[in-house]
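S.K.: would you be able to build a 3D model of this:
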Amino acid sequence: MSITPITELNSRARDIFRVVVESYLGTGAPVGSRTISKLAGLNLSPASIRNVMQDLEELGLLAAPHTSAGRMPTESGLRLFVDGMMQTAEPSAEDRRAIEARLSDGGPIEEALSAATLALSGLSACAGIVMVPKREPVMRQFGFVPLSRNQALAVLVGEDGSVENRVVDLPDNVTPSALNEAANYMSARLSGLTLGEARLRLRAELDADRAAINGAARELVERGIAIWSSDMENRPVLIVRGQANLIDETASADLERVRQLLDELEGKQEISRLLESALAGTATKIFIGSENKLFSLSGSSVIAAPYRGGDGRVLGVVGVIGPTRLNYARVIPMVDFTAQTLSRLMR
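M.R.: Here you go, the predicted model:
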């Protein structure tokens, strides 16, 4: 269904439409003509308002869920409001402080991403989401630092300067010279490759008995590659926090919608595919209800914005998922500010 351009609505229709949408977003309840007539500045009778609301319903912008229960915006109406009528501003100083406080603790980038979802979830009363595209680092150098007789710290330095550590179990009776031999072999033979490429080269050389490495050092190399590969494959590409926020005081009247939404959040791969469309964007994207078939049953909205690295390249997406009855004017700039804050941390 095509959306009616805002220019086709006269001033009276726009005023009444705005009141209906803003009241619905604030209360979640349909709005009646008598309620609208009591608002200062309109100077319209309930009968005149009902006629305009009927016209808006015929245009597909409003709907009446029950007989004489007032009107509420349709998904097309919400899209028209968000794109053509809503006024957004910078996040409040309080919201900015809350987001920055969550993201300023330092630590691994995974912790910052998780903190971003918690901040958005708490401030928006929705579920916070962040997507981290899967990527394999290109290796520059490997090292093994002994921790005990049975364990060592496997250190991977990427070509982008990133450093990551993982604990690896050692074969029996590994000597310091074997640790050095394994690290030197990996750095010399596997530098410039991704983990997947390194795994293939290592297997080919071992199978052909061309690897200039033997015994415990060879096993160390295999274990090092295995633990890094497993870590990258299992690293979450989508972090979701605050699902409990979706079960609010209105949930009892719409339990099926909430159940469907929670099921959708469990299917993270589907949501990841949805968010991938925001990776190519330069600004915040808004998906309302059945505009995306993933949420056609639960009637949910997604607000998502890309965050970037120091080179300006998009690294991932951060946002919220909630009911279509969102405070869009507040949440959209909040998501955008969180994406900007994450981008600053990535530099």
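S.K.: when you work out contacts or count neighbours from here on, use the C-alpha atoms and nothing else.
M.R.: Will do.
S.K.: which SSE is the most centrally placed residue in the chain in?
M.R.: Taking C-alpha atoms, centre = their mean, the centroid of the chain lies closest to Val130, which sits 2.9 Å from it. Assessed by DSSP states H and E, Val130 sits inside strand 127-131.
S.K.: show me the contact partners of that strand.
M.R.: 113-114, 116-121, 237-246, 272, 275, 316-322 (C-alpha atoms under 8 Å, 6 or more residues apart in numbering).
S.K.: among these, which ones are in helices?
M.R.: Per DSSP state H, helices hold the following members of the contacts of strand 127-131: Leu113, Ser114, Ala116, Thr117, Leu118, Ala119, Leu120, Ser121, Ser272, Leu275.
S.K.: enumerate every residue touching the third one.
M.R.: Ala116 is in contact with Ile99, Arg102, Leu103, Gly128, Val130, Val318, Thr338, Leu342, counting by C-alpha under 8 Å, 6+ apart.
S.K.: which one of those residues is nearest Ser37?
M.R.: Ser37 lies nearest to Gly128 out of those, by C-alpha to C-alpha, at 37.8 Å.
S.K.: neighbours around Leu179, how many?
M.R.: 22 (other C-alpha atoms under 10 Å).
S.K.: one more sequence to fold, the one below, so I can look at both together:
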Amino acid sequence: MASPPLTELTDRARDIFRLVVEGYLASGQPVGSKALAGSRTEGGGGLNLSPASIRSVLAELEQRGLLAAPHTSAGRMPTESGLRLFVDAMMQVAEPTAEERAAIEQRLGEPGPIEQALEETSALLSDLSGAAGMVMVPGREPRLAQVSLTALDAQRVLAVLVSEDGQVENRILALPAEAVGTSLEQASNFLTARARGRTLAEAAKAVAEEISSERNALDEASRDLVARGIATWTEDTAKRPVLIVRGQAKLLDDAALTDIERVRSLLDDLESKESLASLLERARKAEATRIFIGSENRLFSLSGSSVIAAPYRDREGRVVGVLGVIGPTRLNYARVVPMVDFTARQLGKRIGKLEQS
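M.R.: This is a model prediction of the structure:
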């Protein structure tokens, strides 16, 4: 259900709606008319309304789909549509505190490999938000040093790829019948010469261009084997995002334990790394922090959870991954959104320093 425009609400309804949302996000509990009667408006004054008048406005907001009344409480809480309206049109984002900035800068300023920085980032986001922190690591594209092809039997070839940093990966490729007499040594030398010092994507492009122009001494069967080998590696790398999630236990707070099924659904969702990575790809393509509330994303539609995610970049300004926070829909969006954004920028600086070293 789409949120009604903010302009459709009276000033009185706007004040009461904001107070209900802020009260709910702060406590995790529905907000009643008696509590609202003593609240202060954004301008600093009181509502100056009787509980009966407040209940009338609450009923109107509920009719518009912005608030809901749980069966066990006389208070109101925002719906997902209400939270979306609040986040998009009413929320006043606060900058991270000096203590939060110092903690982020210190943790991400410590020396060490990029893998350590990514682990630290996920744990840091969990610590600061009180929810689960996550970092999607980009598929690594190491520079290649050597490629070799060795016959295992009449129908299979072992392809070995060695990167400049010493990583070794193996693939078994089917050998087409017409390639039985293929010189694997010749194909290996061809691949190594075109791949050395390049990433897989760069090597694939160079090999494809040379094969298509026939500026090589390979026979047709060898060319097919070379092209298929490179394509297999390139496809595997593109499909292999690594996701680091830390702090799942923090989702089991007192409020969450009253709804065990929702928590169980959320923990199951977090185990679905491939689906979660797919969701984060949407944030990867954004210019700024994205907020996904409850059923706005299919992955968390059952658990009613929210995701706040931001892309992080390398020193060239290219998006290389996504980080963020997963938690209940009552996350403190005004605090967590700028914190996630600041952390993304600090991680980008860390990556830039590692690339220079």
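S.K.: next, the TM-score between them, please.
M.R.: Once superposed, chain against chain, the TM-score is 0.77 (TM-score structural alignment, normalised by the length of the first structure); 298 aligned residues with a C-alpha RMSD of 3.2 Å.
S.K.: what is the aligned counterpart of Ser92 of the first structure in the second structure?
M.R.: Matched across to the second structure, Ser92 of the first structure falls on Thr97, judged by TM-score structural alignment.
S.K.: burial of its match, as a residue count?
M.R.: 11.
S.K.: same question, Ala217 of the first structure
M.R.: 22.
S.K.: what's the separation between it and Ala226 of the first structure?
M.R.: Between Ala217 of the first structure and Ala226 of the first structure the distance is 14 Å, computed by C-alpha to C-alpha, to the nearest Å.
S.K.: again, but for Leu56 of the first structure
M.R.: Relative to Ala226 of the first structure, and taking C-alpha to C-alpha, Leu56 of the first structure is found at 61 Å.
S.K.: compare those two (neighbour count), which wins?
M.R.: Leu56 (22 against 14).
S.K.: so what's the aligned partner of that one in the second structure up against?
M.R.: Under the alignment by TM-score structural alignment, Leu56 of the first structure pairs with Leu61 in the second structure. Leu61 of the second structure sits next to Ala13, Phe17, Leu67 when contact means C-alpha under 8 Å, 6+ apart.
S.K.: and of these, the nearest to Asp269 of the second structure?
M.R.: Looking across the contacts of Leu61 of the second structure and measuring by C-alpha to C-alpha, the closest to Asp269 of the second structure is Leu67, at 26.2 Å.
S.K.: now that closest one: closest residue in space that isn't a chain neighbour?
M.R.: Sequence neighbours aside, Pro78 is the residue nearest to Leu67 of the second structure in space, at 4.3 Å (criterion: C-alpha to C-alpha, 6 or more residues apart in numbering).
S.K.: tally up the residues packed near the one you found, please.
M.R.: Neighbours around Pro78 of the second structure, by other C-alpha under 10 Å: 28.
S.K.: any idea how far Ala151 of the second structure is from it?
M.R.: For Pro78 of the second structure, the distance to Ala151 of the second structure - C-alpha to C-alpha - is 64 Å.
S.K.: same check, this time on Val336 of the second structure
M.R.: For Val336 of the second structure relative to Ala151 of the second structure (C-alpha to C-alpha), the value is 55 Å.
S.K.: of the two, who's got more company?
M.R.: Val336 (23 against 16).
S.K.: burial check on Leu123 of the first structure, number of neighbours?
M.R.: 15.
S.K.: the second structure: which residue goes with that one?
M.R.: Checking TM-score structural alignment: Leu123 of the first structure goes with Leu128.
S.K.: excluding chain neighbours, give the residue nearest to its match in space.
M.R.: Glu100 (7.5 Å).
S.K.: superposed on the first structure, what's the mean shift for the strand or helix carrying that neighbour?
M.R.: Following DSSP H and E, one finds Glu100 of the second structure within helix 98-109. Taking mean C-alpha distance after the TM-score superposition for the first structure, the mean distance separating helix 98-109 of the second structure from the aligned residues in the first structure is 1.1 Å.
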